[in-house]
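*Asks:* predicted model follows, preceded by the sequence.
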Amino acid sequence: MTGHQARIGSAGGGPVRRPGGQQGERRLLRRRVGHADLGAVRDVRRALRELLDASPHAGATDVAELLTSELVTNALVHTEHGAVVTATVDEDGLRVEVRDFVAALPTPHAPSDGDGTHGRGLLLVEALADAWGVCEHGMGKVVWFELGAGATPPY
């Protein structure tokens, strides 16, 4: 996919088999955003809201939008190659991954007085997400967070 094209739908074509025989539908959003295209952050938020509105987790939309905005903005400001955003929602919760193409791993840090409004994104993710993390991924990394019951790091 290129530009601002989004794909929202069932991942894997339908129900997902859960441990213990439970079934549920998983919905997916995937979007590629171009380098320095900060307007894409608004478009990703809108698509995420649409994804969550049709789920049992619509109450988490504001937090999900905030955290996604922070991760996408970080990827666009601190890299030169754009990013790929993937959000998956099912009855257990929401998982958002932002993949960029720079290997340097971010770490949350307390911003100094001279930072203005910069440097707080990962602190927000750390404070508001049920789980979050960073993992190396090929030629780059994935920064992810989860909202919902049973959020556990998969990596």
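*Replies:* Nice, I can see it. Numbers count the residues shown, from 1 in each chain.
*Asks:* alpha carbons only for contacts and neighbour counts from here, please
*Replies:* Noted.
*Asks:* where do the strands sit along this protein?
*Replies:* Under the criterion DSSP state E, strands of the chain are mapped to 6-17, 23-33, 83-90, 93-100, 131-136, 141-147.
*Asks:* want to throw the ones you listed into a markdown table with mean neighbour count and distance to Asp113?
*Replies:* Written out in a markdown table, the entries for these read as follows (neighbours: other C-alpha atoms under 10 Å; distance: least, C-alpha to C-alpha, whole Å):
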| stretch | mean neighbour count | distance to Asp113 |
| --- | --- | --- |
| strand 6-17 | 15 | 38 |
| strand 23-33 | 21 | 31 |
| strand 83-90 | 23 | 29 |
| strand 93-100 | 24 | 28 |
| strand 131-136 | 18 | 26 |
| strand 141-147 | 24 | 26 |
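*Asks:* of those strands, which is nearest Pro106?
*Replies:* When these are compared by C-alpha to C-alpha, strand 131-136 sits nearest Pro106, at 7.7 Å.
*Asks:* okay, angle between that closest one and strand 141-147 too, please.
*Replies:* Orientation of strand 131-136 against strand 141-147 (axes from the mean of the first three to the mean of the last three C-alpha atoms, to 10 degrees) gives an angle of 170 degrees.
*Asks:* comparison target below:
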Amino acid sequence: MCRLSRRLGRADLRAVPEARRELRELLRHWGRPGRSETAELLTSELVTNALVHTDHDAVLTATLGPGGLRVEVRDFVAHRPRVCVPDADDGTHGRGLALVESLADAWGVRPHAVGKAVWFELGAAAA
């Protein structure tokens, strides 16, 4: 089992490409290039949401095991995110969780005593 854990500074959007790079390194030997690209995209969405929609730090955790990949981004705000239907005039805003919902094998929100964790999974067996 391989694991990545990284603290993300409050509103530091430079963390998004850094998180993608670190995840890419973790997945380098996974042997699932299409799944790795999807993992990077979905991780970017969760990290961006945590940094843009909260005024707190966040923590990224990615775990790669025999069954696949689980990525979790924990923040310290209790407000639960919701999947939005993006407005065509809104550019790329509002599409993050819709992408996660459509591309991940599973995803959800887990409450914590302080805040929540938004997570997704990509199975090793999926194409």
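*Replies:* Looks like it arrived, so ask away. From a predicted model like this one, the values you see are computed outputs, not experimental measurements.
*Asks:* let me see the TM-score of these two.
*Replies:* Once the chains are overlaid, their TM-score stands at 0.93 when taken by TM-score structural alignment, normalised by the length of structure 2; 126 aligned residues with a C-alpha RMSD of 1.6 Å.
*Asks:* for Glu50 of structure 1, find the nearest of the strands of structure 1.
*Replies:* Closest to Glu50 of structure 1 of the strands of structure 1 is strand 6-17 (C-alpha to C-alpha; 8.8 Å).
*Asks:* so which bit of structure 2 is that closest one matched to?
*Replies:* Aligned using TM-score structural alignment, strand 6-17 of structure 1 spans no residues in structure 2.
*Asks:* quick one, that strand and strand 23-33 angle?
*Replies:* Counting by the same axes, to 10 degrees, strand 6-17 of structure 1 lies at 160 degrees to strand 23-33.
*Asks:* packing partners of strand 6-17 of structure 1?
*Replies:* Packing contacts for strand 6-17 of structure 1, counted by 3 or more C-alpha pairs under 8 Å, 6 or more residues apart in numbering; DSSP states H and E, involve strand 23-33.
*Asks:* and the strand it packs on, what does it pack against?
*Replies:* Based on contacts counted as 3+ C-alpha pairs under 8 Å, 6+ apart, the elements that strand 23-33 of structure 1 packs against are strand 6-17, helix 39-53, strand 83-90.
*Asks:* and if we set it to 7 Å?
*Replies:* When contacts are defined as 3 or more C-alpha pairs under 7 Å, 6 or more residues apart in numbering; DSSP states H and E, strand 23-33 of structure 1 packs onto strand 6-17, strand 83-90.
*Asks:* next, format those as CSV and append distance to Pro111 of structure 1.
*Replies:* Written out in CSV, the entries for those read as follows (distance: least, C-alpha to C-alpha, whole Å):
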stretch, distance to Pro111 of structure 1
strand 6-17, 34
strand 83-90, 24
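*Asks:* excluding covalently adjacent residues, which one is nearest to the aligned residue in structure 2 for Arg27 of structure 1?
*Replies:* In structure 2, the residue paired with Arg27 of structure 1 according to TM-score structural alignment is Cys2. Here the nearest residue to Cys2 of structure 2 in space, its sequence neighbours aside, is Leu64; by C-alpha to C-alpha, 6 or more residues apart in numbering that works out to 5.1 Å.
*Asks:* enumerate every residue touching the one you found.
*Replies:* The neighbours of Leu64 of structure 2, taking C-alpha atoms under 7 Å, 6 or more residues apart in numbering as the test, are Met1, Cys2, Arg3, Arg70.
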